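> Based on what follows, work out the 3D shape:
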Amino acid sequence: MSLEPAMAAMVTALSHRGPDADGQLRQRNCLLGHTRLQIIDPVGGVQPMEEPTDRLAITFNGEIYNHRDIARELRSEGVSLRTTSDTEALLLAYRQWGEDCLQKLNGQFAFAIWDQAEQSLFAARDRMGEKPLFYALAANGQLIIASEIKAIVASGLIQPEVDPDAIAAYLHLNYVPADRTIYSNVHVLPAAHQLRWRDGQLTVSRYWDFELSTVSMDEQEAVQEVQRLIAQAVERQMVADTEVGAFLSGGLDSSTIVGLMTPHSERRIKTFAVGFGDLINELPYARDVAQTYQTEHHELQMSIDVAEMLQVMAQVYDQPFGDSSNIPTYLISQFARRHCKVVLSGDGGDELFGGYSWYRHLMLRQGVGDSLGQQVLYKAMAELSMSGNKRTWRARATAVKANRKGLDLWQDHLQRLGAGTGIDPLLNRPGSSGLSWAANHRPVDDVRGIDRAVDFDLRCYLPGDIFTKVDRAAMAHGLETRAPLMDVDLVQFVLRLPRSLRFQTTQSLKPLLRQSCQHLWPSSIVGRDKQGFGAPIRSWLQQPAVSQQFAAVCSSTSALSTYLPGLQSQRESLSRHPQLCWNLLCLGLWLERIASAATIKKVAA
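This is a model prediction of the structure:
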């Protein structure tokens, strides 16, 4: 059976990720393909790439930021390099050190290397899950791997089967968890994992892990080291043979990145900010940062055709995806790509430095007791206080209530995330809460306190939501995003610091980042907390075109009703849960799109 047509279809399906060039390489029992976005060594970095003996060949997505250091080390051991590309440095590093080369890599990557002599394939994904990698087994035992699920489906070598458990997890979280896909027969290689295929046997194993709160350190020493590591990360990630710009929201993370980029560029940095009408408008803050650093600032005020964009998102993401900020992320990426191929972003800063509002509740839980008297007192204070303090006292009462229930901070965290209640009746699965997916993400007992929530956010939310959102939205336009705050040296250092340095109940969120980097920020943003691209889901759902879409996907004859037996009986109560409605709409549109291509396992009522 010829596999060339299957490979050609896969390459075409990924042409948006690499619009500059594409190629295929045929070897005995292996066919490699690649679509290229030319960033480093446009001439020498052509892929798929073979090493001089033709034993090894690679297809690689991403960037190895320390490839020059790796090249120097290889030369010191007598290895000759023909190019300046990070692809060759990675390929020869594997030839020289085998799978141990992964410990030397600083970058975002997903790659596969075929060993012609051993007739084996080795693949790996970066530590934090910035770059995606999926795989599946065909009926005849063939291994299929790709950067996006659409390429695996395009091969025609599998019949994708929708996984009921994955859809239940999606409805709870707003995204498919990072350790699975929406299909039972298409798999994700998790972050910091490697894969080996030989003689029809597949093994997957973890090659790296982070540590939480394992070292003690003086606050001033920690601040100085964070300053050094962030500056080093930004300098590393500006390496490219094309211009590097930056997303600039005017938040703490992106402002830090832009402030540190300026000394390393001979030209004015191009920065990009977009206002989205009825969304939160951060343009004034971004403008302040741009003026401070004299960037070449590009901003755009944009209205959104929500109904049209929902259809586009169903195609871009390959899976149901309920984080509504994917729409503005897609549009700002489209805007930036008109000016450059690479942008730095502040992604990962909230997970690393504790920037999400949901951490406030968990910090409160660690600062209050669990007595009924406390709970009653805080409730009374909420009733008696002026409006400005009501929220504070109510939050304390809620924290005491959670302590009285004895909720594990990880369990409490999960209950407060995502779409909330109203999901189980839709599933109509007797004896099941639809939470079977959650057990895979429970932290080990050695992880304590608020770190139990951080552990989940780093392992599931960051790769499953944030990096999925950004990678697909940006690469849909052939735009590479880089996240300096996910530099491995910085990540390892910060996460090992005591919780007391990363979270301080008496201060604003991100205390360590504020102490380390506020000298880089204009005064207008020093006191800011996270805003982000939070979309007005409730008002979007009320738009006539979107309302019509929702009615269509929830009809009794829809694919969504086929999957969710309890949908019709719950229709009237759905309006109380706008995020759940949004998740259902995204799921329904996605199911309609793939209905002819995938097998949908109907769950018995």
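> switch to C-alpha atoms for all contacts and neighbour counts from now on
Will do.
> Let me know the distance separating the closest residue to residue 582 other than its chain neighbours from residue 537.
Closest residue to residue 582 apart from its sequence neighbours, by C-alpha to C-alpha, 6 or more residues apart in numbering: residue 322 at 6.5 Å. Distance of residue 322 to residue 537, given as C-alpha to C-alpha, to the nearest Å: 10 Å.
> Counting neighbours, go ahead and name the busier of the two.
With neighbours defined as other C-alpha atoms under 10 Å, residue 322 and residue 537 compare such that residue 322 has more, 27 against 14.
> to compare against the first, here's another:
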Amino acid sequence: MCGISGIFDTRERRPVDEALLSRMNQSLHHRGPDDGGLHCEPGVGLAHRRLSIIDLSGGHQPLFNEDHTVVVVYNGEIYNFQDLARELTDSGHVFRTHSDTEVIVHAWEEWGDRCVERFRGMFAFALWDRNRETLFLARDRLGIKPLHYALLPDGHLLFGSEIKALLVDDSLSREMDPRAVEDYFAYGYIPDPRSIFKSVRKLPPGHMLTLKRGQRCLPEPREYWDVSFRSNGVRDADEAAGQLIERLREAVRIRLVAEVPLGAFLSGGVDSSAVVAMMAGLSDRPVNTCSISFGDPAFNESAFAEQVARRYATDHYVDAVDPDDFDLIERLAGIYDEPYADSSAMPTYRVCELARKRVTVCLSGDGGDESFAGYRRYRWHLYEEQLRGPIPQWFRGPVFGLLGALYPKADWAPKVLRAKSTLQALALDSLEGYCESVSILGSQVRKDLFSPRLERELQGYRAVEVIRHHAERAPEHPLSRVQYLDMKTYLAGDILTKVDRASMAHGLEVRVPILDHMFLDWVSGLSPDLKLSGREGKWIFKKALEPHLGRETLYRPKMGFAVPLASWFRGPLRERVRQLLLGASLMDTGFFDEKRVRWILDQHQSGMRDFSPAIWSLMMFAAFHKRTLA
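Here you go, the predicted structure:
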């Protein structure tokens, strides 16, 4: 893995501020501690930090073609680079290294911007073609690797793997985007292409951006790939299971190429266990695996990880993590550069820290829930859709809306008695209902929390518009539809962002075989009833893995990577959270109603309500603001 950054003069060929470019590059040192490089010419500056994985002695970046007219800085891995190099060599291109980076410059020469369609892997890169006076930016299909950019008033474009590289330039506006604030408190992250700053954009997954010097305005990114959900023609469950294993094994196999120590995360869940099982079958040496354990059995999966490790005789390493890891809270704000409220970022950070002690590359099981319909919310969404179908909206809206308003909010009661959110969801249309189900704070909670000033600045905007935008291209089947929506939002904005920042903070490369785009496209084409069968999510995935993993691994209840927030905020963090949320830094933003924030704290700390998601979201927003803007 690596970190990239750069400066492009969209208007003229003014000299690049090399000192600024160097500082931008240094801000990403953690992403590439092994090497660094700069290239400057009139109007263009490219910078790179390298974590050496392949061709350790070569592959220095920025990397040029033969006559130095094309140069690239790149973050990622292209797993089919050897096949592409042979094809390009046959077409007359001359290679000087054995790195996947050099494939990019020759592929650009041969195929232009369609080169990205030939790459199989994870990547974000910036390529400068002097002859065409063109800067080309691209991001991989699923958004495993990040890329941010901003156009300054003077016509200079900044870009970087992380927002912190752009913030090095003091002339970049720090004004926050009210819509990003609304999105954050709905989803817990800020979906692309928006960022917390009005001035900064994220290049969406599967998109490219072509900039030519002299353009009067910044062009819109263009999409080059989307998951299809077209039927692959496989209906028989046994045939599907057999093909699934072969395709997964191949996706894992191509990710085992490395000239540095390689291993895998092993949580004990289905997805990471599946990846380890495939790795073990492809290697004649024990697989390096690692996991972390918690003191609280409700959050501890380490015993299940041990079972898989024993079955495959892996070289397994477990480390106990302090369940009260409070010191990490402040550090997370500096890692993510914008508000980010997934509390599993804390154990993810620690497991990456553990893995880096033994390996430089780790395979993970991320993407399994989105690909195979593993989230419980998918099942509940289908139940709700079955009820919505026969009842017209004109009746559902007022009737279920009234019932939801009257039903008490009983966080303290058994789950079977907590019907308020279900009744409220049934009053909404399908997309609004799904938005509420994935929101960490519901629309009414956000409305009560926000100040009149923020409500005015939102001008009626609501976070559901993110989902409505993607739904225009989503499949018709209700299960495939919400899987698609999650792939376009939650997967890139939350899951992959979390893993990228946590791993790169330690100079660790994480590879994600379940999100191989060829494998994912095939999986998307399986019939929905093979993914969610009755109450069993990931049905075909689990059936295919039965010869490889025990039933206790495949069919036990899902646990997740959680931390005990509710008890933290009533106990050891009680006073700290009150000081942070009611302090000047957060309230000076003018975005929040102080009385409501105080009421949320009082209700939670008295035990009357569980407002831990709201408190955590506010804490991470406050930590971001204090570190970045205060």
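> Can you calculate the TM-score here?
The TM-score (TM-score structural alignment, normalised by the length of the first structure) is 0.90; 578 aligned residues with a C-alpha RMSD of 2.5 Å.
> and the residue nearest to residue 582 of the first structure, what does it touch?
Counting by C-alpha atoms under 8 Å, 6 or more residues apart in numbering, residue 322 of the first structure touches 174, 175, 579, 582, 583, 586.
> Relative to residue 130 of the first structure, which of these is nearest.
Closest to residue 130 of the first structure out of those is residue 175 (15.8 Å), distances taken as C-alpha to C-alpha.
> so what corresponds to that closest one in the second structure?
By TM-score structural alignment, residue 175 of the first structure lines up with residue 189 in the second structure.
> Can you tell me the SS state at that match?
At residue 189 of the second structure, secondary structure determined by DSSP: H, G, I helix; E, B strand; the rest coil is coil.
> so how far is residue 441 of the second structure from it?
On the measure of C-alpha to C-alpha, residue 189 of the second structure and residue 441 of the second structure end up 12 Å apart.
> What's the local residue count around the residue lying closest to residue 401 of the first structure once chain neighbours are set aside?
Leaving aside its sequence neighbours, residue 401 of the first structure sits nearest to residue 375 (C-alpha to C-alpha, 6+ apart; 6.6 Å). Here the count is done by other C-alpha under 10 Å, and residue 375 of the first structure has 22 residues near it.
> list the contacts for residue 375 of the first structure?
Taking C-alpha under 8 Å, 6+ apart as the test, what residue 375 of the first structure contacts is 396, 397, 398, 400, 401.
> picking that back up, my read is that the match of residue 175 of the first structure contacts residue 496, right?
No - using C-alpha atoms under 8 Å, residue 189 of the second structure is not in contact with residue 496, being 11.4 Å away.
> neighbour-wise, which of these two wins?
Between residue 189 of the second structure and residue 496, counting by other C-alpha under 10 Å, residue 189 is the more crowded of the two (28 against 20).
> Look up the closest residue to the more buried one, ignoring the ones flanking it.
Distances taken as C-alpha to C-alpha, 6+ apart put residue 340 closest to residue 189 of the second structure, at 5.0 Å, once the chain neighbours are dropped.
> Quick one: map the one you found onto the first structure.
By TM-score structural alignment, residue 340 of the second structure lines up with residue 321.
> How about the contacts made by its match?
170, 174, 175, 176, 314, 583, 586, 587.
> try 7 Å
Listed by C-alpha atoms under 7 Å, 6 or more residues apart in numbering, the contact partners of residue 321 of the first structure are 174, 175, 586.
> same deal with residue 624 of the second structure?
Taking C-alpha under 7 Å, 6+ apart, one finds 333, 338, 339 in contact with residue 624 of the second structure.
> ok, how many other residues are close to the last one?
So the one you mean is residue 339 of the second structure. If you count neighbours by other C-alpha under 10 Å, residue 339 of the second structure ends up with 27.
> Then the second one?
Residues near residue 338 of the second structure, counting by other C-alpha under 10 Å, number 25.
> and if you look at the one 10 residues further on?
Other residues lying near residue 348 of the second structure total 19 when counted by other C-alpha under 10 Å.
> Show me what the host helix or strand of it is packed against.
Using DSSP states H and E, residue 348 of the second structure sits in helix 345-356. For helix 345-356 of the second structure, the elements it packs on are strand 288-293, helix 497-504, judged by 3 or more C-alpha pairs under 7 Å, 6 or more residues apart in numbering; DSSP states H and E.
> By residue count, tell me the biggest helix in the second structure.
Identified as the longest helix of the second structure according to DSSP state H is helix 237-253.
> Would you mind listing the buried residues in that one?
237, 240-241, 243-245, 247-253 (16 or more other C-alpha atoms under 10 Å).
> now for that helix, which elements pack on it?
For helix 237-253 of the second structure, the packing partners by 3+ C-alpha pairs under 7 Å, 6+ apart come out as helix 270-282, helix 539-545.
> between the ones you listed, which one is nearest to residue 386 of the second structure?
Here helix 539-545 is closest among these (C-alpha to C-alpha), at 20.6 Å.
> Map residue 44 of the first structure onto the second structure.
Match for residue 44 of the first structure (TM-score structural alignment): residue 58.
> sorry, that was for residue 132 of the first structure
In the second structure, residue 132 of the first structure lands on residue 146 (TM-score structural alignment).
> which ones are touching its match?
124, 161.
> and it, helix, strand or coil?
Secondary structure for residue 146 of the second structure, judged by three-state DSSP, is coil.
> again, but for the one 3 residues further on
The three-state assignment at residue 149 of the second structure reads strand, by three-state DSSP.
> show me the contacts for the closest residue to it other than its chain neighbours.
Excluding its sequence neighbours, the residue lying closest to residue 149 of the second structure (C-alpha to C-alpha, 6+ apart) is residue 159, at 4.1 Å. Residues near residue 159 of the second structure by C-alpha under 7 Å, 6+ apart: 5, 6, 7, 148, 149, 150, 166.
> so which strand or helix has residue 159 of the second structure?
Going by DSSP H and E, residue 159 of the second structure is part of strand 156-160.
> Whichever helix or strand comes after that strand corresponds to what range in the first structure?
Using DSSP H and E, the helix or strand that directly follows strand 156-160 of the second structure along the chain is helix 163-167. Against the first structure, the aligned range for helix 163-167 of the second structure is residues 149-153 (TM-score structural alignment).
> Aligned counterpart of residue 276 of the second structure in the first structure, please.
Here residue 276 of the second structure is matched to residue 258 in the first structure, going by TM-score structural alignment.
> what's the distance between the residue mapped onto residue 228 of the first structure from the second structure and residue 282 of the second structure?
Aligned counterpart of residue 228 of the first structure in the second structure: residue 246 (TM-score structural alignment). Here the distance between residue 246 of the second structure and residue 282 of the second structure works out to 12 Å (C-alpha to C-alpha).
> And for residue 484 of the second structure, the neighbour number?
When neighbours are counted by other C-alpha under 10 Å, residue 484 of the second structure registers 25.
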